[in-house]
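Trainee: Pasted the sequence and its predicted model underneath.
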Amino acid sequence: MLGREIFLMKRKLLTGVFSWFGYIMPFKKRIELIKKAGFDAVSLWWEDEDESNRKDMPKLAREMGLIIDNVHFPYNDCNLLWISEKDVETDIIRKYFLWLEECAENNINLVVMHVENNAPFSPNEKGIENMLKLVDKAKELKLKIALENTRKNEYLDYIFKNINDENLGFCHDTSHDWLSSKGKFDSLKSWGDKLLCTHISDNDGKEDRHFLPAKGVINWDEYVKIFPKNYNGILSLEICATKDEVNSIKPEDFLKIARERIHTIFF
């Protein structure tokens, strides 16, 4: 319980949640409910939705009184960062540069990205070379990149061991870490000093379920015990209601429960 006591002695950290939390409704309605539930911030997925252009989302969220914690880039093609083929390399860097520029134009100062998507090859120098290009671009645009731990963290480890830059940090996903390290939070222990943002959710010990905290098997006392005590970012959830929850709990009540859970963990 010492971890909680330390947090209580520090200033109150803000709380946030990902803009998609499992209920099908327009973006504007979702962020309205997020604000009403008492969250301070929201994280965004950087793709257009049916009724909302991604470039409009930050403005809509801010008008609702929410802070933009971070923007999460799509990761379908992230394996291409490790490919040496010139045309492929040029295309993927151009895509990331475009997204970084769009975020800068919308006063976003933190982006999250994956560095592998079940990659079939080993981490290599080409990946480092390409990541340095993205870090330099981020520095030019005055924003930071947070790399998220996934299920194959040798890629994340390889990058952090080879690049030490204040514009490159860590996004810790509790569910991914619990699954990949079998309950030891290895990624948080290794890279917590680089922590810029969080993806907090629970799971069943088998798959990345995006459960509400305390719905699954994660040991939250252990998490708080090793959580960086100098972290001054936002405590953000990345949760998704199950089918049963969507059918039995109103979205506003689901979000209220979510906020209560994050406060129970830390406060």
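Mentor: In hand now; what should we look at? The structure presented is a predicted model; accordingly, all values stated were derived computationally and were not measured. Residues are numbered from 1 along each chain as shown.
Trainee: switch to C-alpha atoms for all contacts and neighbour counts from now on
Mentor: Will do.
Trainee: Please give me every residue in contact with residue 3.
Mentor: Under the criterion of Cα atoms under 8 Å, 6 or more residues apart in numbering, the contact list for residue 3 reads 221, 224-227.
Trainee: That one: which element?
Mentor: Secondary structure from DSSP states H and E places residue 3 in helix 2-9.
Trainee: quick revisit: filter the contacts of residue 3 down to the buried ones.
Mentor: The neighbour-count test (16 or more other Cα atoms under 10 Å) marks 224, 227 as buried among those.
Trainee: Among the contacts of residue 3, which pair sits farthest apart?
Mentor: Within those, 221 and 227 form the most distant pair, 9.9 Å apart (Cα to Cα).
Trainee: where's stretch 205-224 relative to the chain centroid, distance-wise?
Mentor: Once both centres are worked out by Cα atoms, centre = their mean, to the nearest Å, stretch 205-224 turns out to sit 16 Å from its chain's centre.
Trainee: Could you pull out the buried residues of that stretch?
Mentor: 205, 208-214, 216-218, 223-224.
Trainee: Included below, for side-by-side comparison, is a second structure:
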Amino acid sequence: MFSWFGYFMPFSERIAAIADAGFDGVMLSWEDEEAPNFISRYDFPKLVRDAGLSITNFHAPFIGYSQIWERSLEENRELLDFLVRILKDAADFDVSAVVVHTVDMELGDYTFENGYAFFTELAEAGERYGVDVAVENVTRQFLLYELLDRIQTPHFGYCYDTSHDYMLGCGSGRLIAAYPDRLKALHFSDNDKTVDRHWIPGEGFLPLTSILQTLDRMDWHTLSCEVIAPFWWQERTPQDFCVAVQQGLKKLLRNLGE
């Protein structure tokens, strides 16, 4: 389960809620937390592992990506070096993958070769450190398709986000069908097919059973949830929320076996 799930509370308490709900791993947002109290990201791995959890992947900060396509590689050198350092951090902490985005919400005038050069160097760093670069299926999914076609290194692939996929006209399961062997990370959640809400699995209208069947055929068995507690959950405890996520997953898996 993702370490941030919609409640403002100390990092260690969120991790404890995830562990107590029965999860065995956590995905970490790889940036320092400022509120409700400061904690360095470099303290995260020990706190997580002390709670008995493994670390599935790091998620790089998710802003600033559109400039990858809008500017030249040299103009983006600082951002590239920043992401390469995160790959090194992942290697240092024995974490197998880093999730990045292709773009922000908006994208101005761009040149594909700018992004191709950037992600080629990032992929080379992934090979150097033995860490997967998992590019998430956000908007402009055609850019991700082209990157996957042109960058064939073993540690370069994608992060499949179910909620994002079913908000895109080009989505609806096409990505995992087209590139079953390039999946490096999973963000599993539900929504109402209207807004990208990241609800508890089973509380929305996505064909999650069908997605699970596809993942099973791909021999993918790391079911990792990126969920955000909506406003009606905020009056209930974060522990209750995490338990509800676990129960939603178990119900889907029972249905899958029937």
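Mentor: Alright, I've got the coordinates. Fair warning: this is a prediction, and the values are worked out from it, not measured in the lab.
Trainee: Please state their TM-score.
Mentor: Laid over one another, the chains give 0.90 as their TM-score (TM-score structural alignment, normalised by the length of structure 2), with 250 aligned residues with a Cα RMSD of 1.8 Å.
Trainee: Residue 37 of structure 1: which of the contacts of residue 3 of structure 1 is nearest?
Mentor: residue 224 (23.3 Å).
Trainee: any chance you could map the strands in the stretch 151-267 of structure 1?
Mentor: 168-173, 195-199, 235-237 (DSSP state E, counting those that start in this stretch).
Trainee: Show me what stretch 144-158 of structure 2 is in contact with.
Mentor: The contact list for stretch 144-158 of structure 2, computed with Cα under 8 Å, 6+ apart, reads 99, 102, 116, 119-120, 123-124, 126-127, 130-137, 182-185.
Trainee: Take these and keep only those in helices.
Mentor: Counting by DSSP state H, these place 116, 119-120, 123-124, 126-127 in helices.
Trainee: so which two of those are the farthest from each other?
Mentor: Largest pairwise distance in these, by Cα to Cα, is 16.4 Å, between 116 and 127.
Trainee: what sits against residue 141 of structure 2?
Mentor: residue 170.
Trainee: May I see the ones in helices among the contacts of stretch 144-158 of structure 2 arranged in CSV, with neighbour count as well?
Mentor: Listed next are those as CSV, based on neighbours: other Cα atoms under 10 Å:
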residue, neighbour count
116, 19
119, 21
120, 17
123, 25
124, 18
126, 25
127, 17
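Trainee: Quick one: map residue 94 of structure 1 onto structure 2.
Mentor: Residue pairing (TM-score structural alignment): residue 94 of structure 1 is matched to residue 81 of structure 2.
Trainee: same for the helix or strand where its match lies, what does it pack against?
Mentor: Using DSSP H and E, residue 81 of structure 2 sits within helix 77-92. Helix 77-92 of structure 2 is packed against strand 97-100, helix 112-129, with contacts defined by 3 or more Cα pairs under 8 Å, 6 or more residues apart in numbering; DSSP states H and E.
Trainee: Now with 10 Å, please.
Mentor: strand 54-59, helix 67-70, strand 97-100, helix 112-129, strand 132-136 (3 or more Cα pairs under 10 Å, 6 or more residues apart in numbering; DSSP states H and E).
Trainee: Which of those sits closest to residue 240 of structure 2?
Mentor: Closest to residue 240 of structure 2 of the helices and strands packed on helix 77-92 of structure 2, according to Cα to Cα: strand 54-59, at 21.5 Å.
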